[in-house]
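fold the following for me, if possible:
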Amino acid sequence: MNAVVLNAPHEISVEKRKRPGIANSKDALVKVIVAGICGSELHPYRGQQNTTYGHVMGHEFTGIVEEVGSEVKSFKSGQHVVGTFSTACLSCWFCRYGHTNRCVNSLALGTQQIDGGQAEHVRVPNADGTLLLAPDDIDDELLVLMSDIFPTGYYGAMRAITQFRQPGEGVPETKLFEKQPLSEAVFVVVGCGIVGLCAVLTAHIRGVQSVYCVDSVDDRLEQAAKMGGIPLKLGRDDIPAIVRAATDGRGADAVIESVGNKAALRSAFDLLRPCGILSSVGFHQSELPFTGLECYQKNLSINFGRAPVRAVFEEAMHFFVENKSRFSEVISHRLSLAEAAKGYAIFDKQEARKVVLKP
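Okay, here's the model as predicted:
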């Protein structure tokens, strides 16, 4: 079969690889229909991540089940499915309590751990927890967003929303304490790639009327405005001053950071008010750009890490299907698998919103 392989930083090739088969009784073999290139794949592509090379890339894919192992209960040959970006066994302590992002048996697809879905076929371990049936009313190009980026953006926004502290909550009702409605909250999304756009839409639809969107790319900011956000351009707008003016000098109630670098994370920290919420879903590779003392002095609530896509999938899918028309312009490039190197190059240069590959 043909497969996309990362051989070294900035070196993508399409190679002939042996078609995978069922290696474990809980495996499924999927014939890929659409595979996506994700922003987190740019870390190894750029050489910014400690990794080995030579593996098949891709953790976003949709396809048709061709074969299943003897212990697979939820799927059979011929079913239309979407894969989540990391495997989930559904039986360990973390999976049973909804923390599928930290499954003890998890494998990150498209890494040195296991070959991924930017290929004609992909082997999916723990298929019952890693695959989900595709709904009938959404095409594969949009469905591939549900492998990772939409649930991740949704999760980042919902963590901020659910942890939004309303003054007076948890204390006796007195005239000394007032509750701040979510509709009056000021959120900031730092980074308006596709994950950030998904976070913008989620926060806006869920009731946050002021969602400021920070990026340096005009096209991304235009898309953020269409999702209900208020664009702020790096290098042009005085972003801290604008956020302070919108909050009587306090700072943002919550910041969702989806970039994954130190500068973005520091900006998110600085934009927050005391007792604010930092929800980071960026794939960070280095030390934090703030100290424990700074966190203490701000009394921040801070969340980091990958989304538990399997755990939030049904809720996120329902929201996604209801708002799928808002994503009509998100996919900017549709390429054949043979054009994968071009896809990575234009995505790396921020010349594409979202690139999908079709075997």
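
hey, let's count contacts and neighbours off CA atoms from now on
Fine.

quick one: Lys354 and Glu329 touch, right?
No. Here Lys354 does not reach Glu329: they are 9.5 Å apart, not a contact under CA atoms under 8 Å.

and for comparison, fold this next one:
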Amino acid sequence: MGAEVLFAIDTIPERLAKAKQFGAIPLNASLTDVKEQILSSTRGRGADAVMEVVGSEQTLKLAIDILRPGGTISSVGVHTAKYFAFSPGEAYDKNLIYKSGRCPAHYYAEKLLMEELPQRYAIEDIITHTFPLADGARAYDVFDRKLDNCIKAVLVT
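Got it, this is the predicted structure:
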């Protein structure tokens, strides 16, 4: 990502442990005041960029709260709320750059998974479960309910 300091925010200890393995500073949102921690770590400035991947009102509000003025929020979580978690005034006061939209995942998947990421990371370190393609529904259930400490599940043919 090119970040000098990378914070990983989650409530699942196994995911935070993996994030730490990959060099991020883990922050457990259920145990830590994330906003206070990030503002303290950045001497009150806030994060230059925030990637919001959950799609909830709470995580989008946290994103703007921890962002520095003039910073960028890239929101790839699927939002279903009728309204934004922040007001136009908050966006204006922060001089917010907000990016959202569908990712052309198929376009990037092969390049990222086969070329880019393996040069930097051992991808298999985040894959905790594999399932045959025919068990796709079960795989999603295990991932969705975080059964057996599932971080990422992969379907194989």
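
output the residue interval of structure 2 matched by the helix or strand where Leu142 of structure 1 lies.
Taking DSSP states H and E as the definition, Leu142 of structure 1 sits inside helix 140-143. Counting by TM-score structural alignment, helix 140-143 of structure 1 pairs with no residue of structure 2.

before we move on, what SS does the counterpart of Ser30 of structure 2 in structure 1 have?
In structure 1, Ser30 of structure 2 lines up with Gly235, judged by TM-score structural alignment. Here Gly235 of structure 1 is coil, with the state taken from DSSP: H, G, I helix; E, B strand; the rest coil.

now do the contacts for the spatially closest residue to Gly235 of structure 1 that is not a sequence neighbour.
Nearest residue to Gly235 of structure 1 in three dimensions, chain neighbours excluded: Ser216, at 7.3 Å (CA to CA, 6 or more residues apart in numbering). With contacts defined as CA atoms under 8 Å, 6 or more residues apart in numbering, Ser216 of structure 1 is in contact with 233-235.

in structure 2, what residue corresponds to Ser216 of structure 1?
By TM-score structural alignment, Ser216 of structure 1 lines up with Thr11.

isn't Ala127 of structure 1 right up against Glu67?
No. Counting by CA under 8 Å, Ala127 of structure 1 does not reach Glu67; the two are 10.8 Å apart.

comparing these two, which residue is more hemmed in?
Ala127 (27 against 19; other CA atoms under 10 Å).

hang on, the earlier thing: okay, Lys354 and Glu329 of structure 1: which has more neighbours?
Lys354 (22 against 10).

alignment lookup: that one to structure 2.
In structure 2, Lys354 of structure 1 lands on Lys152 (TM-score structural alignment).

how about the helices of structure 2, start to end?
Taking DSSP state H, the helices of structure 2 run over residues 13-21, 34-41, 57-66, 88-94, 105-110, 117-120, 136-144.

dump these to JSON lines, plus distance to Val78 of structure 2.
Shown next, in JSON lines, are those (distance: least, CA to CA, whole Å):
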{"stretch": "helix 13-21", "distance to Val78 of structure 2": "20"}
{"stretch": "helix 34-41", "distance to Val78 of structure 2": "22"}
{"stretch": "helix 57-66", "distance to Val78 of structure 2": "11"}
{"stretch": "helix 88-94", "distance to Val78 of structure 2": "20"}
{"stretch": "helix 105-110", "distance to Val78 of structure 2": "14"}
{"stretch": "helix 117-120", "distance to Val78 of structure 2": "24"}
{"stretch": "helix 136-144", "distance to Val78 of structure 2": "15"}
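
for Ala47 of structure 2, find the nearest of those helices.
Taking CA to CA, helix 57-66 is the member of these nearest to Ala47 of structure 2, at 6.0 Å.

which part of structure 1 lines up with that closest one?
The aligned range for helix 57-66 of structure 2 in structure 1 is 262-271, by TM-score structural alignment.
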